[in-house]
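1. Sequence plus the predicted model coming up.
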Amino acid sequence: MKQLKLSNQLCFPIYALSRLVTSHYLPLLNELDLTYPQYLVMLLLWEHQTLSVKALGKELRLDSGTLTPLLKRLESKKMIKRVRSKEDERIVNIHLTEQGSQLKIQAADIPNQIQCSMGFTAEEFKTLKSVIGGVLRRHAEE
């Protein structure tokens, strides 16, 4: 049964690469006192300034049960502020604080540091990101 050999699986190299990439982020994020999931939230907020919890969950593919404790920790670190919408109290919007905005400056070189530490050429980086992005976009609605 060749199809059940680990070396013939798609899942394992993706899983192993994910763990490897994340391990390269960890020392850089430790300097910012952020976990990897917190960093992903901050990336979206640096891009958009304010997003609803629902929008963050959709973008990060995380449910509210996973996202809420993560947001509470970021709020306790004074990086974000959670504010209920005045129009619809069921909606909670996430805003960057001044401290959260300032962290962007410290994080600015992380993407370049990751590309270098992983040893990716610019072309490999672009190709890998494009292939993975295409697969994820095709399955975004699932």
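-> Thanks, I have the structure now.

2. rest of the way, CA atoms for contacts and neighbours
-> Fine.

3. so how far is stretch 55-68 off the chain centroid?
-> 11 Å (Cα atoms, centre = their mean, to the nearest Å).

4. how about the residue nearest the centre of the chain, what does it touch?
-> Central residue of the chain (Cα atoms, centre = their mean): Leu40, 2.5 Å from the mean position. Contacts for Leu40 (Cα atoms under 8 Å, 6 or more residues apart in numbering) come out as Leu60.

5. ok, 7 Å please
-> Applying Cα atoms under 7 Å, 6 or more residues apart in numbering to Leu40 gives no contacts.

6. Leaving out chain neighbours, which residue sits closest to Leu67?
-> Closest residue in space to Leu67, ignoring its immediate chain neighbours: Gly57 at 6.8 Å, by Cα to Cα, 6 or more residues apart in numbering.

7. quick one: contacts for that neighbour?
-> Per Cα under 7 Å, 6+ apart, neighbours of Gly57: 63-64, 67.

8. Tell me if I am right that Arg90 is in a strand.
-> No. Counting by DSSP: H, G, I helix; E, B strand; the rest coil, Arg90 falls outside a strand, being coil.

9. List the buried residues in the helix or strand hosting Pro13.
-> If you go by DSSP states H and E, Pro13 is part of helix 11-32. Neighbour counts over helix 11-32 (16 or more other Cα atoms under 10 Å) mark 25, 28-29 as buried.

10. this is the comparison structure:
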Amino acid sequence: MTNQAPEGTGAAAAGSLLIDDQLCFALYAAQRAVTSAYRPVLDELGLTYPQYLVMLVLWERGEIPVKELAAALHLDYGTVSPLLKRLEAAGLLRRERAAHDERSVLVHVTEQGADLRSRAAAVPQALLSGAGLKGDEVARLRGELWRLVERAEGLAARRP
């Protein structure tokens, strides 16, 4: 089955209700396929894909308030909180109230979580090479996707 739209159908597809003409469906299918491709590699680390994303932010930024972590992942607090709870139960991170502001919860990686980073370092290349993607293709695609995120978030912010 191919869901690839024929070249040059952009304008005609704009008003189409065909599933394969929907940008949202192509993004959804791509997201599911990528997440599925990550699953066996992440299973070896004992992480789900969303947990992996949390750990990536923590490895990059160090100690961070939950609010900033949620913003970095484009998620709400209610979605991040259960992820943090499971990662804390696994011993990979710790949550503590900020001394300067009891309302703020800080998250930081434990020693066990820091040790996992070296094992996770092989994940991105394993997926890119497995998918046959080159560096320039990845950079172009990532740039286009971030532009789409920016535009979609702008559109969502303008809606009542």
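-> That came in fine, so what should we check first? Remember, predicted model here, so these are calculated numbers, not experimental data.

11. Now the TM-score, please.
-> These two chains, once laid on top of each other, score a TM-score of 0.94 by TM-score structural alignment, normalised by the length of structure 1; 142 aligned residues with a Cα RMSD of 1.6 Å.

12. Just tell me what the residue nearest to Leu67 of structure 1 corresponds to in structure 2.
-> In structure 2, the residue equivalent to Gly57 of structure 1 is Ala70, according to TM-score structural alignment.

13. Distance check, its match against Gln112 of structure 2.
-> Here the criterion is Cα to Cα, to the nearest Å. By it, Ala70 of structure 2 lies 22 Å from Gln112 of structure 2.

14. Glu44 of structure 2 too?
-> Distance from Glu44 of structure 2 to Gln112 of structure 2, by Cα to Cα: 15 Å.

15. same question, Tyr49 of structure 2
-> Distance from Tyr49 of structure 2 to Gln112 of structure 2, counting by Cα to Cα: 18 Å.

16. Those two: which is more packed in?
-> Tyr49 (17 against 12; other Cα atoms under 10 Å).

17. and His74 of structure 2, which of the three is it?
-> His74 of structure 2 - assigned by three-state DSSP - is coil.

18. count of residues packed around it?
-> 11.

19. same check, this time on Leu83 of structure 2
-> Leu83 of structure 2 has 16 nearby residues by other Cα under 10 Å.

20. counterpart of it in structure 1?
-> By TM-score structural alignment, Leu83 of structure 2 lines up with Leu70 in structure 1.

21. same thing with Val138 of structure 2?
-> Checking TM-score structural alignment: Val138 of structure 2 goes with Phe125.

22. gap between that match and Met118 of structure 1?
-> 10 Å.

23. Leu106 of structure 2 - that's part of a helix, no?
-> No. Assignment of Leu106 of structure 2 by three-state DSSP gives strand, placing it outside any helix.

24. The closest residue to it other than its chain neighbours: how many residues sit nearby?
-> If the residues on either side of it in the chain are set aside, Leu106 of structure 2 comes closest to Pro65, at 4.2 Å by Cα to Cα, 6+ apart. Counted with other Cα under 10 Å, the neighbours of Pro65 of structure 2 add up to 17.

25. Return the distance of Pro65 of structure 2 relative to Arg140 of structure 2.
-> Using Cα to Cα, we find Pro65 of structure 2 at a distance of 31 Å from Arg140 of structure 2.

26. Which part of structure 2 matches the helix holding Pro13 of structure 1?
-> Under TM-score structural alignment, the match for helix 11-32 of structure 1 is residues 24-45.

27. ditto for stretch 87-102 of structure 1
-> Going by TM-score structural alignment, stretch 87-102 of structure 1 lines up with residues 100-115 of structure 2.

28. tell me which residues in that stretch are buried?
-> Result for stretch 100-115 of structure 2 [16+ other Cα under 10 Å]: buried residues 105-109, 113-114.

29. can you pull out the helices in structure 2?
-> Shown for structure 2, the helices assigned by DSSP state H span residues 10-13, 23-45, 49-61, 66-72, 77-89, 111-120, 123-131, 135-158.

30. mind putting those in a markdown table, distance to Glu96 of structure 2 included?
-> Below are those laid out as a markdown table (distance: least, Cα to Cα, whole Å):
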| stretch | distance to Glu96 of structure 2 |
| --- | --- |
| helix 10-13 | 50 |
| helix 23-45 | 25 |
| helix 49-61 | 14 |
| helix 66-72 | 10 |
| helix 77-89 | 11 |
| helix 111-120 | 16 |
| helix 123-131 | 29 |
| helix 135-158 | 31 |
